[in-house]
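Visitor: sequence and predicted structure below; questions after.
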Amino acid sequence: MNKLKLIPTCLFIVLCSLPLSLWSAEESTPASTEPALNLEDHTKTLEAAEKRLAIKTSTTELLDPIALEALAAGQFAATCISQQEAEQAKVKQGLDSIGTAAGTATTQEDKELQTKRKDLDQQKKEVETQLAQCRLLALKATQIQEQVSANKQAIVKERLFARSPSAVSFILQTLQEPSLWATEIQQIISTLVALPINYRNLSIALMYGLAGLLVGLVWSFYKQHTHSQQEITELVKTSPTLASVWRSIINFMPWILGFGLTSLALHYNHPGVTAINELASTLFLFMISYVIISAMLRPATKSKDFTPVIPATSKKLYYWARIFLLTILLGLLFHSTLFDTDPPSSLVGLIRVVLGTFASLALIRLLWLLRRSVPWLQQYRLYILGAVALVSAIVALWLGYRNFFVFLFNGTFGTLFITLVAWLLLRIPTEMFDGLDEGLAQWQQRLRKRLGIENGQRVPGLIWLRLAHAMAIFALMSLALLRLWGMSEQSMQVMLTKVMDGIQIGSFTLEPMRILIGLLSLAILISLTHLIKNSLSNHWLNRTNMTRGAKETTVTIAGYLGIILAILIGLSIAGIEFTNLAIIAGALSVGIGFGLQNIVNNFVSGLILLFERPIRKGDWIRVGVTEGYVKDINIRSTVIQTFDRSDIIVPNSELIANQVTNMMLSNQYGRVIIPVGVAYGSDPEQVLFLLRSVGEANPAVLREYGELKVQVFFRGFAESSLNFELRCLIKDVEKQMMVTSELNIAIEKAFRIAKIDMPYPQRTIHIASDSAPLKTVQKPTTKTEDLS
């Protein structure tokens, strides 16, 4: 069963039971029927926005509508400018085609041209007037946006560095008036008791949380008892990090669903107290963080990216995590507006200082404990940066800069959380990509087989998918961090608009989104190309009468065409204009004329090899002193694998210009020639018969093949032997050495049975002596012959 099969089912059941009031509220929302604003409407809107902007305000909420209006007007002005400039160019082209006036019109044709020229002149004035108004609107929109941004920065700066009484003043006030504590404690209790809670919405949210908790318990129990070891092993091969996170999700799913559904229900049904929403959201985020950190500290397999934590450190982490969570929850409550009084309560102020200090110290301690178990946390010194920021926040809190403390604390904790999630989203797909390159899991092996990728070969086009994935994760991480550290919604929308529409750099427009989509398209098209190549090679071409070489050529050419089309389509989607590529091609032609002749020569030779097919993949060839099998034919070079399994890269130009011996060009037949010597005194006719019989008895030898049938010859008389020769044609030239060995063994056996001796060199020595007559002694001498 699929690992994620039960989660969508549970969520679907729970979400379908949302109150009908939510759905009815959405359905009752009328569709926007407002007509599109024109230039005059946007101008009036900006004039009204300038008047509202002149009124001094202390809240950024009043500035947000003005910023949105200015942004909409700016977008309309940009569209208007582009349209009017195109219209202006069109009118100018019409005037240029007509030409200038030639005095008084004398003919009917001149009168028509003059009338047409007047119409175009009038149209030109109207377009220029409209273009000027659009540019003025764009200028006003830009000015208002800049003023809104400046006002927001001033308000945020004023809020951020607004100083309240310091911790020392609270302590002194408490020491001077000890009786205030009892009064302030009663005020805190009365505030907590009299909270304006909407108990109906709160009870609904708690019911959703309880339902999620029960569903999570059932699902977790089911998964823990049905998760087979084979599924776990397959998941570990797919991604060890994903396996660790999945195991943590199974263990903590009840709490994740419980807090998540509670927070979601409170978001749509406000409980009346904002602090309750913040508490539920904090618990949900804490559980997500705990799941990720638990997966990192208790990995499913050994990994260089995190080290399993020892039991002593685990206890410390658990202890400080509880302190951190408790202080955060209490801090959210006491930092809410419920306890903002005038004059400020000294007891509440001290509680805020103490809770903020303990929460910061607990987070510093957690970072310090995690630094050895999470290498990337120590590699980039994030724990030091976090500790410095939190210590600065504590100092600001004690000095009375409560808003600055909240800004630093939330920014530090949020940065760590975003970095943790980004690392997870970056790590899991990276491990999957690595597994695809190596074929670790079964589904990865099936996919590689489907794409026709051999063992040890990387998945083509996957590098572009890796690049696009990394760019997307870092872009999302950057946007989240910018929003966390105070970038306004208006600035975020402007930046996203520039990302979508492009950033103008001189005459070049950089469009990051189109580049990302282009990279994704390139990766997908390259993978699709290899899928088509594999289908051609293994299925489609097998149903044709094409030869093996023609099939390989078709597959190779299809692959190159697919790669070229993928690159062109990817560049087109990324926004690269091909007119610029023509300039680059012109520059390359100059380079070809000077230093790239060899590359072009090899390229053209590669095309000749593909179309003419003098050699094919798998052929046994000999090029000079190089002999072996053709392993691969590329555009620039050909790879030959020798008999000792070494690869030799030969430029294609050498295969075209030099002599090449192809043992397998027209067929697989090969010649075997075996010289045989027998001793003097042997019957030549018997030797010829035995040699012919041995040749015809071997199953690999072609017995009758026209003029190339088995042939035996008596070659001549040597010093010590009668020389014969066996010549035969074999079916497969690749078995030449093996057939030669078999024939030699058969010849020796036949000669031994027929008692035909193999010769050895002989010498006749005459010994001269005065006392004894000459004797003839035949002394055998050994002579080593290289039969290889």
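Guide: Ah, there it is. Numbering: from 1, shown residues only.
Visitor: C-alpha only now, for contacts and for neighbours.
Guide: OK.
Visitor: for residue 573, the count of nearby residues, please.
Guide: Other residues within reach of residue 573 by the criterion other Cα atoms under 10 Å amount to 20.
Visitor: I'd say it and residue 514 touch.
Guide: Yes: in this structure, residue 573 is within contact of residue 514 by Cα atoms under 8 Å, at 6.2 Å.
Visitor: isn't there a helix covering residue 715?
Guide: No: per DSSP: H, G, I helix; E, B strand; the rest coil, residue 715 lies outside any helix segment and is strand.
Visitor: which ones are touching it?
Guide: If you count contacts by Cα atoms under 8 Å, 6 or more residues apart in numbering, residue 715 has them with 722-725.
Visitor: please flag which of those residues sit within helices.
Guide: Among these, no member falls in helices (criterion: DSSP state H).
Visitor: putting a second one here so we can go through both:
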Amino acid sequence: VTIKLSGEASVCIADKEAQIKKVQESIDGLGEKVDDEAAEVTKQRNKLQKEKEELDKALAQCNLYKQNSDKASEHISLAEKSYFQEKYLIRGPHIYTLAVEYLKNPFELITDSGTFFWKHAGIQDLDVTETLTVFTIVILAIMIGLWIRRRMLNLEQRIEWHDHFTEHFTQAALTTFAKYLPWLFGASTAALILFIITEDISPAPFVTTLAIALLIYLAFITAVRFIFSPVEPAQTFFDFTPGIALKLSRRLRILAILTFAGYLAFYTVFSESIPELNRLLLRDVFSLLIVLNLIWLFMVLVRSPKLENIRWLLITLIIVFAFSLAAEWAGYRNLGLHGRRAVLLTFILLAVFLTLSKLFRDLFNAMDDGTYEWCKRLHEKLGVEEKKTLPGLVWIRLLTTIVIWGGFAHIVISSWDQSGAIIQHTRNYIVNGFQIGEFRIVPSKILLSLLIFALIIISTGWIKRQLESNWLPKTSMDRGAREAVVTITGYVMFVIAALAALSVAGFNFSNIAIVAGALSVGIGFGLQNIVNNFVSGLILLFERPVRKGDWIQVGTTEGYVQDIRIRSTRILTFDRSDVIVPNSELIANQVTNFMLDNIRGRAIISVGVAYGSDTEKVRYILTQVAEENELVVKDGTSPKPLVLFRGFGDSSLDFELRVHLYDVDRRLSTISNINFAIDKAFREEGIEIPFPQRDVHVKTLPDKNAGD
């Protein structure tokens, strides 16, 4: 509490100092006071001075608040330090003393245990009707569990499982939980009924505690089987070394049995029936069994080749367990127990959070890759192509990672720091932030801003998809205008996401003029090209001389426009190569757009025939071939096919067939089809397509008698 108050006081001081600085700047802006200054200036000066005095008083209160909270925090810290020193460094009798006392009356422990079970077990508190009721309902719960288990196993057999971590995890959970479900149902039912029946009895009867402990034991055994040796046909979802998982499973089950017995012996009413010295000796013996089992367990991990990099850590943990046992036997039982618990809890939490982290990583990878049907539907809803990453998901990944490992650190620190001072300080920094110069950074607000930014970016894909497929097609806008609206919407949503995130993070927009000034300096020095391309991109989006899907030619680059971004345009050439063209080139240079107003275009086919061919017949054949092609315009909406006799070549009579096409995008294939048809028609009519020929005249022949 004092740490929280101190943090609030720090925030108060920072806030008041900022306000005082702002008021002082306003006062300085009025200049020095002169005798004949205007009444309005004097009035404003007095108002600001009064406001500054009020803020000075408030600042003094905040400073006093901070000093008092710091003093209280110091006193509480000293008291906590004294308390925990006394708690963990207090020394009881060591094991040798306990053993000597036990040997004086070795049968006392057995006698007291028998007396306890006879008088305080709790069974005698139940009448015959209650006993039969408990027995009947437990049997019924087990039968229901058996029925559900059969349904779960049938479901497991019907599912087609894939080789993914998540699916291995789900299958292992399904089969293992199904195996232990009847006994979990029975134990939980018994614990619930006994708790209700013995609710008014204090302390709780041993039989009730036994039922609750049995439920916890079965849940732990189920978790061990699930992680290390799932029920077949499921496989382990972690990549364990062969044989390691089975050994770990067996030793963890032994550890579970020891823990179950220790809970019943030391944390129930049974412990009150044993004399204190015997109870301490029994606890020391129990600690020996626990530590030996833990060392036995960790030795399996030490021998694993996959854990060779952290072998030193595992050996360190084994040494810590041994020291905790030595501390208990020396009489420092609270210290030894706390150290062992904290180390073991840290190790267990590390395994749990690693599993959780891997599950989320696999989930996000599936969402990006479209692994499952629901992932593909999500891609479709957000307008994202398959195998393309979801926009904004990277921020969700980052936020999830921070939350998972932040939670891990919180729990681990809490297990080690019993006073909670570290957690309080950390929480104070996260919630109230910390000061760096004139800036106050609040991590909790930054995390929230990341979440808001990611959610808006992800929703942008859905909004663009709805605009493109559902809303804009119902308007009178042409295709290019609709694409421009969708693109601009994406940029507007990005700006909204950035502004919302900055606002939540605590960014002061009054400093926007400073940012704008810095940007203007940057533009003047080296960002002219970027700004030029940015403005050109806006012109392209609004004027739309080039649209997505158009066939254009820019210089030597020819192809289809794939995407118009705010800085550049991507063109896919006919060789399937992506060419990135800065937007400024599309505005400043000549661009040929074959599909700007309509998709019609002209094709020219050149052909030559041999001298002596019937030219009228050639014209008729070329005209007929053009009219038979379905892509050639013949309805008068464009010029009809035209045959031109272009001239007399060296080897041929040169003709041109000029046709207008419905779809210029299919010009090359149409020219090819017309060429095939011309060749076929000329062959059928006996018209020859010549090739260049030369006559060689030899004036003299070499003398046959001439030497070689």
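Guide: Yep, that arrived. Small disclaimer: the values here were computed from a predicted structure and weren't measured.
Visitor: picking that back up, most widely separated two among the contacts of residue 715 of the first structure?
Guide: Spatially, the most separated pair among the contacts of residue 715 of the first structure is 722 and 725, at 10.3 Å (Cα to Cα).
Visitor: give me the more crowded residue out of those two.
Guide: Using other Cα under 10 Å as the criterion, residue 722 of the first structure and residue 725 rank with residue 722 on top: 21 against 17.
Visitor: ok, now which ones touch the nearest residue to residue 181 of the second structure once chain neighbours are set aside?
Guide: Computed as Cα to Cα, 6 or more residues apart in numbering, the closest residue to residue 181 of the second structure that is not its neighbour in sequence is residue 145, at 5.6 Å. Contacts for residue 145 of the second structure (Cα under 8 Å, 6+ apart) come out as 181-183, 185.
Visitor: can you tell me which residue in the second structure aligns to residue 666 of the first structure?
Guide: Aligned counterpart of residue 666 of the first structure in the second structure: residue 597 (TM-score structural alignment).
Visitor: and its match, how far from residue 565 of the second structure?
Guide: 22 Å (Cα to Cα, to the nearest Å).
Visitor: and residue 455 of the second structure, that's in a helix?
Guide: Yes: counting by three-state DSSP, residue 455 of the second structure is part of a helix.
Visitor: so how far does stretch 195-207 of the second structure reach from one end to the other?
Guide: Across stretch 195-207 of the second structure, first to last residue, Cα to Cα, it's 10 Å.
Visitor: buried residues in that stretch?
Guide: Under the neighbour-count criterion of 16 or more other Cα atoms under 10 Å, stretch 195-207 of the second structure has 195, 198, 204-207 buried.
Visitor: now do the helices in the stretch 401-550 of the second structure.
Guide: Applying DSSP state H, counting those that start in this stretch to the stretch 401-550 of the second structure gives helices spanning 421-432, 443-466, 479-505, 512-525, 528-543.
Visitor: right, I mislabeled it, should have said the stretch 201-350 of the second structure
Guide: Using DSSP H, counting those that start in this stretch, helices in the stretch 201-350 of the second structure cover 206-228, 244-266, 276-302, 311-329, 333-369.
Visitor: which residues touch the residue most central in space within the second structure?
Guide: Residue closest to the average C-alpha location in the second structure (Cα atoms, centre = their mean): residue 397, at 2.1 Å. Residues counted as contacts of residue 397 of the second structure (Cα under 8 Å, 6+ apart) are 361, 364.
Visitor: quick check: it is in a helix.
Guide: Yes: the assignment for residue 397 of the second structure by three-state DSSP puts it in a helix.
Visitor: about what we covered before: now do the shared contacts for residue 722 and residue 725 of the first structure.
Guide: In contact with both residue 722 of the first structure and residue 725: 714-715, using Cα under 8 Å, 6+ apart.
Visitor: before we move on, the earlier item: now the contacts of residue 145 of the second structure in CSV, with secondary structure?
Guide: Converted to CSV, those look like this (three-state DSSP):
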residue, secondary structure
181, helix
182, helix
183, helix
185, helix
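Visitor: wait, which of the residues you listed is closest to residue 585 of the second structure?
Guide: The shortest approach to residue 585 of the second structure among the contacts of residue 145 of the second structure belongs to residue 181, at 69.3 Å (Cα to Cα).
Visitor: so that closest one sits against residue 149, correct?
Guide: Yes: between residue 181 of the second structure and residue 149 there is a contact at 6.6 Å, judged by Cα under 8 Å.
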